[in-house]
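Engineer: Okay, structure incoming, though there's no sequence with it:
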C-alpha cells in the first residue's frame, strides 16, 4: 500500500516538474519574441528617420546646385510681355515658376516656350516676349472721338492712349464751334454705338 502511494507521489512530482519546465520555456520564448519585435521596430524607425534626413539634404543640395547654375529655380521671376502690334500697347505680367519649369536651362526653355521669344535669361529673371497682330482688350472694348487730318474720327482705346483710327468721317473740324473742337482735342469717350451715331449726327448739324 505504501509502495503504491510512493509511486503515485513520484509520478505526480515528475508531471509537476514537467509542467514547470514547459511553462518556463514558453515564457522565455514569448519574452525573446517580444524583445525581437521591439528591436526590429526601433531599427525601422531609425532607418526611416535617416532616409528622411538624407532626402532633405539631397533636396537642399539640388536646390543649391540650381541656384549656382544659369537655370530656372524657385527664386526666378518669370515675366511675360505681350506686344499688340495694331495699337502698340504692351501687356506685362509676372509669376513664380511652376514646378515643371524648375531646372530648365536656356535651350530647354526655348523648347518649352515655343510661342514666346526669350529676351532675357538669367537665374534671377526670365523675360518672354510675344507679338500679337491685333488690339489689346482696352482698345477693343473702348473708343473715342478725336481729330485726324482735319476731320472728326473714331479711335480705338481711350483718349491719350489710343492712336489707331477705327473710322474716319467727312465732318470737317474747321466748320465746328470752338467748344466742340476743344472737346474733340481732349477726346470724347464713346460708351455705345447708339451714342456714337447721336454725337456724329449732332456734329454734322453744326457744320
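Structural biologist: Arrived safely, thanks for sending. Just so we're clear, the structure is a prediction, and the values are computed from it rather than from any experiment.
Engineer: Only C-alpha atoms from now on, for both contacts and neighbour counts.
Structural biologist: OK.
Engineer: biggest helix in this structure, by residue count?
Structural biologist: helix 2-68 (DSSP state H).
Engineer: and that one, how far from the chain's centre?
Structural biologist: Remark: helix 2-68 is offset 51 Å from the chain centroid, using CA atoms, centre = their mean, to the nearest Å.
Engineer: Just list what that helix packs against, helices and strands only.
Structural biologist: Using 3 or more CA pairs under 8 Å, 6 or more residues apart in numbering; DSSP states H and E as the contact test, no helix or strand touches helix 2-68.
Engineer: Presented hereafter is structure B, for comparison with structure A:
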C-alpha cells in the first residue's frame, strides 16, 4: 500500500508540474505578442483613379434605374413644328440636364404649349402647331403653273407651299421647253431674279 501511495504522489506531482510549466509558457508567449503590430486584413487598393465614374454619376445612374418611365441622361428630344401651310420643321437635341428625372406628366407642365406625342426612355417627341408658313417656305420661292397661268409660289419645287402671286401669262403660250421647266418648277433666289424670269416668260406670251 505504501508503495502504491508513493507512486500516486509522484504522478500527481508530475502532472501539477507539467500544468504549471505549460501555463507559464503560454503566458510568456502572449506577453511577447503585445509589442508586435496587428496583422489585420491587407489594405484595399484605392479605386478612385482618373477614368472611374464619379459618385455623382453613380447616384444619377441609381436614380434612373429606380425611376422607370422618366427622362434619362441619354434621352433624345425631337421637336416637331407643323405650320398652317402643311409643312413642318424638326430638330433633335439631347435632354437638358434640368429635365432629367421628370415623368411624362411633370414634363407636360414644363413645356406648354408643346404636346407630347411620344414618350420613352430613348426618345420624346414634342409637337406644336403654328399659324402661317414655315421659315423655310418664307425664305424660298419658285415659279410654276396653276390653273393654266404662270404663278409664283413660296417654297421650293420639291416642297411647294401656297401661291405668292399670280401673273397674266398663259402657260399654253410658252414653247415646249419653257413649259416643261414651268411644270417642274423654276427656283429663283430673290426678287431681282424673279422679275427677270417673268419678263422672259412674258415675252413668249406677247409674241
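Structural biologist: Cool, got the structure. Everything numeric in this text was worked out from a predicted model, so none of it was measured.
Engineer: what's the TM between chain one and chain two?
Structural biologist: In this superposition the chains share a TM-score of 0.67, using TM-score structural alignment, normalised by the length of the first structure; 152 aligned residues with a CA RMSD of 2.0 Å.
Engineer: if we can go back for a sec, return the mean post-superposition distance for the helix or strand just after the longest helix of the first structure against the second structure.
Structural biologist: On the C-terminal side of helix 2-68 of the first structure, the closest following helix or strand by DSSP states H and E is strand 77-84. Compared with the second structure after fitting, strand 77-84 of the first structure has a mean deviation of 1.2 Å; criterion: mean CA distance after the TM-score superposition for the first structure.
Engineer: Centre of the chain to the next helix or strand after strand 77-84 of the first structure, how far?
Structural biologist: As assigned by DSSP H and E, the chain's next helix or strand after strand 77-84 of the first structure is strand 90-95. Offset of strand 90-95 of the first structure from its chain centre (CA atoms, centre = their mean): 14 Å.
Engineer: One more: stretch 99-118 of the second structure?
Structural biologist: For stretch 99-118 of the second structure - counting by CA atoms, centre = their mean - the centre lies 15 Å from the chain centre.
Engineer: By neighbour count, which bits of that stretch are buried? Give me those.
Structural biologist: 99-102, 104, 107, 114-116 (16 or more other CA atoms under 10 Å).
Engineer: likewise stretch 156-167 of the second structure?
Structural biologist: In stretch 156-167 of the second structure, the ones that count as buried by 16+ other CA under 10 Å are 156-157, 160-161, 163.
Engineer: Just the residues contacting that stretch, thanks.
Structural biologist: The contact list for stretch 156-167 of the second structure, computed with CA atoms under 8 Å, 6 or more residues apart in numbering, reads 85-87, 137, 140-142, 149-155, 184-187.
Engineer: Superposed on the first structure, what's the mean shift for the strand ranked longest in the second structure?
Structural biologist: What stands out as the longest strand in the second structure, according to DSSP state E, is strand 159-170. Overlaying the first structure shows strand 159-170 of the second structure at a mean distance of 1.3 Å from the equivalent residues (mean CA distance after the TM-score superposition for the first structure).
Engineer: Next secondary structure after that strand?
Structural biologist: helix 176-184.
Engineer: so where in the first structure does that following helix end up aligned?
Structural biologist: Mapped onto the first structure using TM-score structural alignment, helix 176-184 of the second structure spans residues 178-186.
Engineer: that older thread, could the buried residues of stretch 156-167 of the second structure go into TSV alongside distance to residue 23 of the second structure?
Structural biologist: Shown next, in TSV, are those (distance: CA to CA, whole Å):
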residue	distance to residue 23 of the second structure
156	105
157	107
160	106
161	106
163	112
